[in-house]
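> Below: sequence and its predicted model.
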Amino acid sequence: MTSETMIRPAATLTRQPLQVRAKRTASDGVVELELVHPDGAALPGWQPGAHIELHLPSGLSRQYSLCGNPDDTSSYRLGILSAPASRGGSSYVHVGLAENDILEVSGPRNNFELVLAPEYHFIAAGIGVTPMMPMLEEAERQGAGWKLTYMGRSRSSMAFWQELADKYPGRIDIRPDDEFGFPDLGALLGDPRDGVKIYACGPEGLLRALEGICAAWPAGTLHLERFAPKEPAAAPAPAISFRVKLALSGMELEVPAGRSIVEVAEQAGAPVIFSCMEGTCGTCETRILCGEADHRDSILSDEEKAANEMMMICVSRSKSDVLELEL
């Protein structure tokens, strides 16, 4: 998983300097990085599905899924796709970054946690395989049934496929488009049934198709991680002004139609932490104490949005005249 954003200088994020211990080619267009603490100190722990955020010298911030072993606290492993249409983050990592360089890193954070289940079907396309790699290990550890369907343009573009095939012989369904074409997702998933969790990461077209197919499955079956903000099926309701109470800061603020909660709270001096400003990274997730949120993020599931317990204050707004937050 990757998403590219600009870090605003006023944001306060816990960072640490990490050193590039190794940089190598993982496939056509993908490099693999190993990051370590310069002094050899242990790194913060994480669980499958977590990502870290790299803060680049240009001011760009990028989030990348961790694809190593969560039990290894000596290093972080990343797979990073070259994205020519990006704003320069991936090109810096591919071209400008060298072994032994120091990067500022924050995290890990996890918006894609692996829910305990007796059976999993993991579906990855391209660089979307990275969050799946530690999930496979965890599913093995749990003794759960699982399979991975891994898609891509060609084997040469599909990072880590040989490593996975060697590690789990007969368990990985490698489906490059130039050999198989685009798969029949409905046939791959089979009939709807209880006890299965489907985890998917890849391009928006794949995720949209899975959402349509899994609408017939039990609620909570499908878990997705997106590279970029989800395109709404319909235009969102027009933004209107509302008031927000910050319970911990003792403030009540007006949020006008053209501004976000993050922007208004930051200007008032509240201790907000944020990054992407597009509802994909989860940094600004905040608990709702009172009121109903107008959820516009690409992280929370439909069930989580309906529960109305948490919201991403960088993009989401309020359906209530007043919204009270634990902030």
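Yes, it's here. Residues are numbered from 1 along each chain as shown.
> can we go C-alpha only for contacts and neighbour counts from here?
Fine.
> Surely residue 207 is within a helix?
Yes: applying DSSP: H, G, I helix; E, B strand; the rest coil, one finds residue 207 inside a helix.
> What separation is there between it and residue 213?
In this structure, residue 207 and residue 213 are 10 Å apart, going by Cα to Cα, to the nearest Å.
> Of the two, which one has the most company?
residue 207 (22 against 15; other Cα atoms under 10 Å).
> Pretty sure the more buried one sits against residue 224.
Yes: contact criterion Cα atoms under 8 Å: residue 207 and residue 224 qualify, at 7.2 Å.
> tell me, what's touching these two both at once?
200, 201 (Cα atoms under 8 Å, 6 or more residues apart in numbering).
> burial measure for the nearest residue to residue 185 once chain neighbours are set aside, as a count.
Of all residues beyond its chain neighbours, the one nearest residue 185 is residue 210 (7.4 Å), with distances taken as Cα to Cα, 6 or more residues apart in numbering. Residue 210 is flanked by 20 other residues according to other Cα under 10 Å.
> next structured bit after the lengthiest strand in the chain?
Ordering each strand of the chain by length in residues (DSSP state E) puts strand 15-27 first. As assigned by DSSP states H and E, the chain's next helix or strand after strand 15-27 is strand 30-36.
> putting a second one here so we can go through both:
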Amino acid sequence: MEKINNVTEFVFWGLSQNLEVEEACCVVFSLFYVVILLGNLFIMLIVYVGKLFKSPMYFFLSGLSFVDICYSSATTPKMIVDLLATSKTISYEGCMLQLFVVHFFGCTEIFILTVMAYDRYVAICKPLHYTTIMDQDRCNKMLLGTWLGGFLHSIIQVALVVQLPFCGPNEIDHYFCDVHPVLKLACTDTYVVSAVVTANTGSITLGSFVILLISYTVILVSLRKQSAEGRCKALSTCGSHIAVVIIFFGPCTFMYMRPDTTFPEDKMVAVFYTIVTPMLNPLIYTMRNAEVKNVMRKLWGRRVFWEANDNSWK
């Protein structure tokens, strides 16, 4: 069947139809986005200034912070602007680009979290071989693999959607272009496409989650053989990662591990993995990490020293 595309733009319904609610959400999410930018940039700065990137854990953490900034920036700025706009529109090309970027960085984040779990497994279960297994060259290849995996996943998603005809209506019951809401607008049978999309996203989400569960189960079992001090240190590091995994994978599983159906709650659930998780990541890793705190103290000490010198010259 020849593809017919009468739709040149899509219209978002947004988070709410209530003007007062949208104004309140605009203020709240603007603050959240500032925290996302400053928090994740701060983590990247800490890792660079403290030369922590030589450690695989912090090398992947800085990569996670960069992905969080990009991932949230794909949806949050436009959502904030749309909350105060009377017409919430996006061009067809812009919608496809947003869909690609969201799935690209979202999938990359899933793979980075999985790689970080593997790093913790090697560090705790095979400490004598850690430096050999997780050398810098291998870490670079693993990080590159997460980006390539995210790109491959995203290009498949977009390729499945762009070949569908859209002839109206063009209203999306969401605040950004995601696969399931967009598929509902296609004027053709999308059963096969929906099944492939669900299999693609679902297999990545479920597969990564299973790997994470297995990794941390093995880690927790192996901790019984370590000293009390070693257990506390390992649990502190792994606890941060487990918290991030639960917050991120819970909403993702709800959204993508199901057939091509949409619910009114989808928009609020999406807020968790596009805004809340990128905002909480820096807080969780900073507050529970001793080395990051030490670098922060050193930076603060330098600042106090510079201010003291400046005052002495005045």
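Ah, there it is. Fair warning: this is a prediction, and the values are worked out from it, not measured in the lab.
> Please work out the TM-score for the two chains.
Here the TM-score for the pair of chains, by TM-score structural alignment, normalised by the length of the second structure, is 0.24; 134 aligned residues with a Cα RMSD of 7.0 Å.
> Just the buried residues of the host helix or strand of the residue nearest to residue 185 of the first structure, please?
Assessed by DSSP H and E, residue 210 of the first structure sits inside helix 204-214. For helix 204-214 of the first structure, the neighbour count (16 or more other Cα atoms under 10 Å) marks 204, 206, 207, 210, 214 as buried.
> Looking at those, which two lie furthest apart in space?
Within the buried residues of helix 204-214 of the first structure, 204 and 214 form the most distant pair, 15.1 Å apart (Cα to Cα).
> Tell me which stretches of the stretch 51-200 of the first structure form helices.
For the stretch 51-200 of the first structure, the helices defined by DSSP state H, counting those that start in this stretch occupy 89-91, 132-142, 161-167, 177-180, 185-189.
> And the longest strand of the first structure, what does it pack against?
Here strand 15-27 of the first structure touches strand 30-36, strand 102-110, going by 3 or more Cα pairs under 8 Å, 6 or more residues apart in numbering; DSSP states H and E.
> Now do it and strand 30-36, the angle between them.
For strand 15-27 of the first structure against strand 30-36, the angle by axes from the mean of the first three to the mean of the last three Cα atoms, to 10 degrees is 150 degrees.
> quick check: angle from strand 15-27 of the first structure to strand 102-110?
90 degrees.
> if we can go back for a sec, as CSV, the helices of the stretch 51-200 of the first structure with distance to residue 31 of the first structure and mean neighbour count would be great.
As requested, these are exported to CSV (distance: least, Cα to Cα, whole Å; neighbours: other Cα atoms under 10 Å):
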stretch, distance to residue 31 of the first structure, mean neighbour count
helix 89-91, 10, 21
helix 132-142, 16, 18
helix 161-167, 14, 14
helix 177-180, 21, 12
helix 185-189, 29, 12
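> now for those, which one comes closest to residue 302 of the first structure?
helix 185-189 (20.8 Å).
> Mind checking what helix or strand follows the longest helix seen in the second structure in sequence?
Longest helix in the second structure, counting residues (DSSP state H): helix 92-125. Counting by DSSP H and E, the next helix or strand C-terminal to helix 92-125 of the second structure is helix 130-133.
> Name the residues of that following helix that are buried.
130, 133.
> neighbouring contacts of that helix?
So helix 130-133 of the second structure is contacted by 122, 123 (Cα under 8 Å, 6+ apart).
> which helices and strands sit right next to the helix holding residue 210 of the first structure?
Checked by 3+ Cα pairs under 8 Å, 6+ apart, helix 204-214 of the first structure has helix 185-189, strand 222-225 packed alongside it.
> Just send those back as TSV, with distance to residue 305 of the first structure too.
Shown next, in TSV, are those (distance: least, Cα to Cα, whole Å):
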stretch	distance to residue 305 of the first structure
helix 185-189	26
strand 222-225	14
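> of all those, which lies closest to residue 50 of the first structure?
Of all those, strand 222-225 comes closest under Cα to Cα, at 10.7 Å.
> Can you name the element that comes right after the closest one?
strand 242-246.
> hey, where'd the strands end up in the stretch 1-150 of the second structure?
9-12, 89-91 (DSSP state E, counting those that start in this stretch).
> likewise the stretch 151-300 of the second structure?
171-172.
> Now do the same contact list for residue 90 of the second structure.
With Cα under 8 Å, 6+ apart, residue 90 of the second structure has these contacts: 9, 10, 11, 12.
> number of nearby residues for the second one?
Burial of residue 10 of the second structure, expressed as a neighbour count using other Cα under 10 Å, amounts to 22.
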